[in-house]
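Asks: Fold the following.
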Amino acid sequence: MAGEFFEGGYPPPAFYFTVTFGNGSQVPDASFSEVSGIALEMETEAVVEGGENRFVHQLPKSIKHPNLELKRGITMLNSPLVKWCKDTLEGDFMKLIVPQTIVVKLNGADGTVLRAWAFINAYPIKWDIEGFNATKNEVAIEKMTFAYTYSKRSK
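Replies: Have a look, this model is predicted:
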């Protein structure tokens, strides 16, 4: 029965997570402040049955997922992650787009992996720098958005 609950019987906090790219090695600059877009949704098709006015059939069609978004403070241009984004988004399609697997892991307080999601054949599609404001004392934030073929949860 104890294995059914997380530490202390409470849901895990969402602030202790890791992100890895490609072969699973931790890229030195892969520390992100926020991850969003971990979702699956089944698309349905409405089919009206002739003579039946009480309801409309909702038939399963396909699985869709939003783009994966990663936010962090702006980092150095010589990092492998930034190089991948630059090559893909600033390469004018002269270089091949190189998809990679992105793995997001939610960790417990002791560092054990509680949940993990793999995003297969991911590649950057947007690289956004949040606005600058001289009246605020905030860190400059970049947001990287990735498309992917499919995702799978491994825990």
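Asks: going forward, measure contacts and count neighbours with C-alpha atoms only.
Replies: Fine.
Asks: Okay, helices next: where are they in this protein?
Replies: Counting by DSSP state H, the chain has helices at residues 80-89.
Asks: What distance do you get for the residue nearest the centre of it to Arg153?
Replies: Centroid check for the chain by Cα atoms, centre = their mean gives Leu68 as the closest residue, at 3.1 Å. Plainly put, Leu68 is 14 Å away from Arg153 if you go by Cα to Cα, to the nearest Å.
Asks: ok, now how distant is Asn133 from Glu45?
Replies: For Asn133, the distance to Glu45 - Cα to Cα - is 45 Å.
Asks: Between the two, which has more neighbouring residues?
Replies: When Asn133 and Glu45 are compared for neighbours, Glu45 comes out ahead with 12 against 9, by other Cα atoms under 10 Å.
Asks: One more sequence to fold, the one below, so I can look at both together:
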Amino acid sequence: MPDSDSSTMYPLVSFRYSVIFDNDPIGFSEISGPNLEYEVIKYRDGLSKQYGEMKLPGRPKVSDVTLKKGIFPSDSKFFEWIMTNHNKLKRKDIAINLLDEEGKTKMVWTLLKAWPMKIEGPTFKGDSNEVALESLTLAYEELKIEAR
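Replies: Below you'll find the predicted structure:
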């Protein structure tokens, strides 16, 4: 049972977060992922008296992460990053911080050795007044999760 302190009594909300990119916080309107799962290795020994197979943990797999944000004039850092990867892969560590009500970091998902695999521009519609969003999809090698 959690103690009576309200900071541990209720779960954190998903709309208070920040993303650290090149040591600078960047505002994103939506982040999908990150996920970590393990492959399942099915194994049955020929001498086993057990009828079914055993399931063993295999290699870890991480999913791609997609970040969406509004487009601002003269803000092309993601496009420049993906274009530099055309010739030479430049990887970065990206931190996604989940914040409490006071703005303090409570959980961190760090995408290690991330690189941009896709960038999407906005959907253009003549009858809409929505904010123009760009979408950046990142591949990465390892996911580090820590509670603070």
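Asks: Quick check: the aligned residue for the residue nearest to the centre of structure 1 in structure 2?
Replies: In structure 2, the residue paired with Leu68 of structure 1 is Val65, using TM-score structural alignment.
Asks: I figured its match was touching Glu142, is that so?
Replies: No: in this structure, Val65 of structure 2 is not within contact of Glu142 by Cα atoms under 8 Å, at 11.9 Å.
Asks: equivalent range in structure 2 for the strand ranked longest in structure 1?
Replies: Using DSSP state E to define each element, structure 1 has its longest strand at strand 113-129. Counting by TM-score structural alignment, strand 113-129 of structure 1 falls onto residues 105-121 of structure 2.
Asks: Quick check: buried residues in that stretch?
Replies: 105, 107-116, 119 (16 or more other Cα atoms under 10 Å).
Asks: since we're on Asp100 of structure 2, how many residues are nearby?
Replies: The local packing of Asp100 of structure 2 (other Cα under 10 Å) involves 18 other residues.
Asks: give me every residue that touches it.
Replies: Neighbouring residues of Asp100 of structure 2 by Cα atoms under 8 Å, 6 or more residues apart in numbering: 7, 12-13, 16, 106.
Asks: and if you look at Ser18 of structure 2?
Replies: Taking Cα under 8 Å, 6+ apart, one finds 25-28, 96-99 in contact with Ser18 of structure 2.
Asks: One more: Lys106 of structure 2?
Replies: 97-100, 147-148.
Asks: Can you show me which of those carry over to structure 1?
Replies: Among the contacts of Lys106 of structure 2, the ones still in contact in structure 1 (both residues aligned by TM-score structural alignment, their matches' Cα atoms under 8 Å) are 97-100, 147.
Asks: Go through these and flag which are in strands.
Replies: Among these, DSSP E puts 97-99, 147 in strands.
Asks: Just the buried ones among those, please.
Replies: Buried subset of these (neighbour count, 16+ other Cα under 10 Å): 97-99.
Asks: Just the buried positions in stretch 72-92 of structure 1, please.
Replies: Quick answer for stretch 72-92 of structure 1 (16+ other Cα under 10 Å): 72-73, 81-82, 84-85, 87-89.
Asks: returning to that earlier point: distance from the longest strand of structure 1 to structure 2 after superposition?
Replies: After superposition onto structure 2, strand 113-129 of structure 1 sits on average 0.8 Å from its aligned residues (mean Cα distance after the TM-score superposition for structure 1).
Asks: hang on, the earlier thing: from Lys118 of structure 2, how far out is the match of Leu68 of structure 1?
Replies: Taking Cα to Cα, one finds Val65 of structure 2 at 10 Å from Lys118 of structure 2.
Asks: ok, the contacts of Ser18 of structure 2 vs Glu53 of structure 2, which is closest?
Replies: Ranked by distance to Glu53 of structure 2 (Cα to Cα), the contacts of Ser18 of structure 2 are led by Ile96 at 38.5 Å.
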